[in-house]
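J.: next comes the sequence, and after it the predicted model I'd like to discuss.
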Amino acid sequence: MRPADLQDIVDAVRTAGTDTATVEVKSGGGGVGKSLWPTISAFSNTHGGVVILGLDEATGFTPAPGFDARRVLNQMADVARPRSGSEPAGPLTPTPAMSVDQMEVDGASVVVAEVEELPAAEKPCFVTAQGKERGTYMRVGDGDHRLDTYSVFQLSVLTVPSNADREPVMQARIDDLDSSLIARTVARLRASRPRALDGTSSERDVLERVGVVDRDTGVPTLGGLLALGRFPQQFFPQLMISFASYPGGSKDVIVGDERMDDRAVLEGSIPDMIDDAVSVVMRNLRVRRVSKGAGAQDVPEIPIDAIREAIANAVTHRDYSELARGDQVRVELYPDRLEVHSPGGLWGGRDVESIFDGQSRSRNQLLARLLTEVPFADRNETVGENAGSGIPRMLGEMTQNGLPAPRFQSTPASFVTVLDRFGLLNPETREWLDSLGGRQRTTIGDNALALIHHLGSVTVDDLRRQLAIDTTVAQAALTDLVSEGIVRNERGTFELTPEAESGTELTPTQRKIVDALSHGGTMTVHELAESLHTPVSTLRPALRTLVSAGKVHATAPPTSKNRAYRI
């Protein structure tokens, strides 16, 4: 790390007044204490980070008196050194990948450790004395969060294919499989994969060959039952899809007397569950009439193919191990978005940034292959292609229809796909763009500004992915907005300038917020959402603008759960 980089980090934590998701500062007055081990575990298991020893948070991150940099440097170097097989384990297992150096801040010596994220195959890194199950941490905000048993298990098998879909279901019989679906699937297999069936003389032989039936026991496998079963939930009640439509921006918001607008439990084989889940989502979406040729058609808020891909990915790639069989795939609809929750994090040693590359990696290899051959009940189409095309297709469907790109959130225990219900350039956003006045307007520039207005900030890569444009085009668009004084570049993150945030006139949403707060009360964003019947995601950018313009006062920092607003 260069001295200038260290100074930038120190300046940032001094400004924030606290540690961050990637920076931990400790005084180190008594040397390296045990309290540091969870932090290094968390950085190793999350996205890496920087530990600075020798600055005192209590005095505004100024040099700590009496700090012995040489002693601490030696202690940290011992933590990072490789150990032979005959040596006892160090304080962390496996040994973290980190570099340690002595540097200066304000003329005083400090020790800086740069911790790298461990490769997926080496995770989890845990505090040796606490053991793997109780000593594995991840970084959440500025704190170290100890993982539960299931999350630790998921971190441990990030690159290990699951055998859960191959397990025989001992309570089941072949009669529990759908005979008509079997016949159609076997016919497809004979046409598409004739070599795979060489030497088979009966339908039973085919089912054993492709893993629908376990050869040793003669009973259906879990994957076979899920793909071809009449009613798999007879044996696994929670391996279904639940649907709920909520009236507010989160589950805890109640509008009137309604906690839910609609709910459903979708059961049956995977193809049937997907079809039924898509249908129940569609009946809760608004549609608009669009002219097409000599006629017209109804176009839903979210493209149906994007919804189908999100749900199909969830049920195909979820965790089916015993620890996860008590959890279902959850499809949740809010006024501004659709969320699809799948048990088990992103598998295969990948991160969210890499899943747009079109590679196919399957936690459940047998099930994923079966679902390329098992047709839907009413058509010859199958659930998937097992070719890594699902995410790119979802991206294309959303962006081609003027919607933000799919968003993904991954933890060791779950994977969430978020599809927004509204286009970037909705009437309120267009009104805000018009209020910015005299600038050279372009479609990409307007879309970029709308994204920043909606998300708070973007990087070049965010813009490239969200708008499905080249990196050079995204960079040029953001550079133009910076040169016009509408956007500022904060170390690669682009956000609106205060002047652009404030605009010239209050938008309708801003005006509603000001009116709601004008009686002298204090309200959280969720209270405002309930009072104004407006999604939280619509209120947040409006509140940022009002706070930046000084028209509304926030009672706590943006990261605080207690943040509320008043005039």
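T.: Perfect, thanks for sending it.

J.: going by C-alpha atoms from here, please, whenever you check contacts or count neighbours.
T.: Fine.

J.: and for Gln365, the neighbour number?
T.: By the criterion of other Cα atoms under 10 Å, Gln365 has 19 neighbours.

J.: what residues sit buried inside stretch 217-225?
T.: 218-225 (16 or more other Cα atoms under 10 Å).

J.: out of those residues, which is nearest to Arg393?
T.: Closest approach to Arg393 among these (Cα to Cα): Gly223, at 24.9 Å.

J.: hmm, that closest one is touching Asn163, no?
T.: No - when contacts are counted by Cα atoms under 8 Å, Gly223 is not listed as touching Asn163 (9.8 Å).

J.: tell me how far the residue located most distally from the centre of the chain lies from Val105.
T.: Each residue of the chain has a distance to the centre, and by Cα atoms, centre = their mean the biggest one is for Ser201: 46.5 Å. Here the criterion is Cα to Cα, to the nearest Å. By it, Ser201 lies 77 Å from Val105.

J.: quick one, strands of the stretch 251-400 of the chain?
T.: 262-266, 287-292, 295-300, 329-334, 337-343 (DSSP state E, counting those that start in this stretch).

J.: hold the first one in mind and look at this next one:
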Amino acid sequence: MRLSTDVWESVSAFTNTSGGVLLLGLDERNGFSPAKHFDIDKVRDQFIEGIGDGGVSGARLGNPPRYVMNRADVDGKQILVIIIKENEIGEKPCYIKAKGIESGSYKRIDDKDVRLSTMEIYEYRNALVPSKADNTIVPESDINDLDPQLVSALIERKRQSKALLGASTREEQLERLNVVDKQGAVKLAGLLVVGKYPQQFEPKLLIDVAAHPGTEKSEPGMPRFLDRVLCDGSLPGAIDDALHAVVKNLRTVSHVRGVGRVDECEIPEAAIREAIANAVIHREYHPYFTGQSVSVDIFRDRVVVTNPGGLWGGKTLENIADGSSRCRNVILMQLMEEAPVSNSIGSTVEGQGSGIAMMVRLMRDRGLREPEFKASADQFTVVLHRPDVADIVARPVREDDTVVKQQRVEPTKRMEEFLALLDDGSEKSARELAEEANVSIETARRALNDLLRAGKIQATAPLNSRNRKYRVV
């Protein structure tokens, strides 16, 4: 009995994802009973040789993983249990040599081994290599494609720095600041930060903001978008435009303090700006990825900011908030630190590695769920959870309390059905109402949130309380 070639696909997939366990000696087609004629010693030797521990000449894998091998008894027979460890950053992808790195690299999705895309392989191979993409020359562009006002503002902010010492001409100054090269050709970072219209040359390097009616994209029976804005132009302006597009699609919370009132977005605007700015600055600008935009999706319960390109420079979900600053696009970061924010004396970014911690603090201080971070080989996502409207609408208005401006909500048949179920003056939980209406609990919660937003019902307890019920206002 010889090892199936599928085993090496699974080893590659486990190594490139989050590890896994191989059970060798079980017959899947026969209810995972012990396989007949299974020679445990022979299979052990084949695995050890194939992974490279029996000699380099027999190794089947490039970047093989660490592993732990044990024996286990199943129905009186022994099988091999092999624990495959995930490789560290810089040691991926693990691939099958005979197929080559492009065709022989896999990842694990559910119970399947799926080939890595070209972009995922690129990200793994360059996870610790500073990118030069932002330093590349943009073909067909020249200094006339730069915005004179943005250029002047950038130079003015750097005028007293050593960077411009002895640089007397505008061309010399732009070269020192890495906006152009020695021949005056425009670099990608320079075009993105102080260009008149960078999308003339890179149409997808913008921020795509979309507001969706439900909790997922393209839900059946709902319009595809409630609002969509493509925020283009130079990056500082695009970030401002994207922030405005998000805020206008969120609720406004009013804090009543004494005889005055302060209006603010339901999610801290500074947290939204930070998530968008990080996505723009830390995204991947290699040509593999320039066909993708940064996306901001506004759902009923959350705002999701996604950028092309995974985490870089040894950053992981475990250490992302440690305060250290690592950026694959160093020239872009340098320019964005000096690019003025419109109508402000501040900068678009600060580059000190405190952005993630700031987002967490801002959300926590407002009593909201902490941001959720998700990372894959070729993209990174920040999720900012919106507050349940019932938590701020259902309470009486008093000094120092918080209320929400009501939004017009057109009634649906589902909302009318749930309102009728509560019209007898009773108080019922979402689960009770779901059972009465014969719908899923998620469908019930969506209808109840719409009724809350319309001011038709009240919640009797805070979000996530086991005792939370609903009643007609």
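T.: Nice, thanks for sending it over. Keep in mind the model is a prediction, meaning the values are calculated, not measured.

J.: tell me how far the closest residue to Thr136 of the second structure other than its chain neighbours lies from Gly291 of the second structure.
T.: The shortest distance from Thr136 of the second structure to any non-neighbouring residue, by Cα to Cα, 6 or more residues apart in numbering, is to Lys187 (5.4 Å). In this view, Lys187 of the second structure and Gly291 of the second structure are 18 Å apart by Cα to Cα.

J.: out of everything not next to it in sequence, what's closest to Val212 of the first structure?
T.: Gly224 (3.9 Å).

J.: now swap in Gly326 of the first structure and tell me
T.: Gln238 (5.4 Å).

J.: ok, that neighbour - contacts?
T.: 325-328 (Cα atoms under 8 Å, 6 or more residues apart in numbering).

J.: and Phe38 of the second structure, what pairs with it in the first structure?
T.: Under the alignment by TM-score structural alignment, Phe38 of the second structure pairs with Phe67 in the first structure.

J.: can you show me the helices along the stretch 401-550 of the first structure?
T.: Along the stretch 401-550 of the first structure, counting by DSSP state H, counting those that start in this stretch, helices occupy 427-435, 443-455, 460-467, 471-483, 498-502, 508-517, 525-532, 536-548.

J.: so which of the ones you listed gets nearest Leu338 of the first structure?
T.: helix 536-548 (12.5 Å).

J.: which other helices and strands contact that closest one?
T.: helix 443-455, helix 498-502, helix 508-517, helix 525-532 (3 or more Cα pairs under 8 Å, 6 or more residues apart in numbering; DSSP states H and E).

J.: switch to 10 Å and redo it
T.: Using 3 or more Cα pairs under 10 Å, 6 or more residues apart in numbering; DSSP states H and E as the contact test, the elements touching helix 536-548 of the first structure are helix 443-455, helix 498-502, helix 508-517, helix 525-532, strand 553-554, strand 565-566.

J.: may I see the buried residues of that helix?
T.: 536-548.

J.: nearest to Glu385 of the first structure, out of these: which one, please.
T.: Scanning these for proximity to Glu385 of the first structure, where the rule is Cα to Cα, the winner is Ser537, at 34.0 Å.

J.: tally of neighbours for Ser483 of the first structure?
T.: 10.

J.: what's it aligned with over in the second structure?
T.: Taking TM-score structural alignment, Ser483 of the first structure has no aligned residue in the second structure.

J.: in TSV, list the strands of the stretch 251-400 of the first structure along with distance to Glu385 of the first structure and mean neighbour count.
T.: Output for the strands of the stretch 251-400 of the first structure, formatted as TSV (distance: least, Cα to Cα, whole Å; neighbours: other Cα atoms under 10 Å):
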stretch	distance to Glu385 of the first structure	mean neighbour count
strand 262-266	23	16
strand 287-292	29	10
strand 295-300	25	12
strand 329-334	21	23
strand 337-343	19	23
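
J.: select, out of these, the one closest to Met138 of the first structure.
T.: strand 337-343 (18.1 Å).

J.: post-alignment, the closest one versus the second structure, mean distance?
T.: By mean Cα distance after the TM-score superposition for the first structure, the fitted strand 337-343 of the first structure averages 0.7 Å away from its aligned residues in the second structure.

J.: gap between that strand and the chain center?
T.: For strand 337-343 of the first structure, the separation from the chain centroid amounts to 10 Å (computed by Cα atoms, centre = their mean, to the nearest Å).

J.: can you give me the distance of the most centrally placed residue in the first structure to Ile304 of the first structure?
T.: Centroid-nearest residue in the first structure, with Cα atoms, centre = their mean: Gln409, separated by 0.6 Å. Plainly put, Gln409 of the first structure is 21 Å away from Ile304 of the first structure if you go by Cα to Cα.

J.: if we can go back for a sec, quick one: closest of the helices of the stretch 401-550 of the first structure to Met260 of the first structure.
T.: helix 525-532 (13.6 Å).

J.: helices and strands around the closest one, which ones?
T.: Using 3+ Cα pairs under 10 Å, 6+ apart: helix 525-532 of the first structure touches helix 508-517, helix 536-548.

J.: all set now, cheers.
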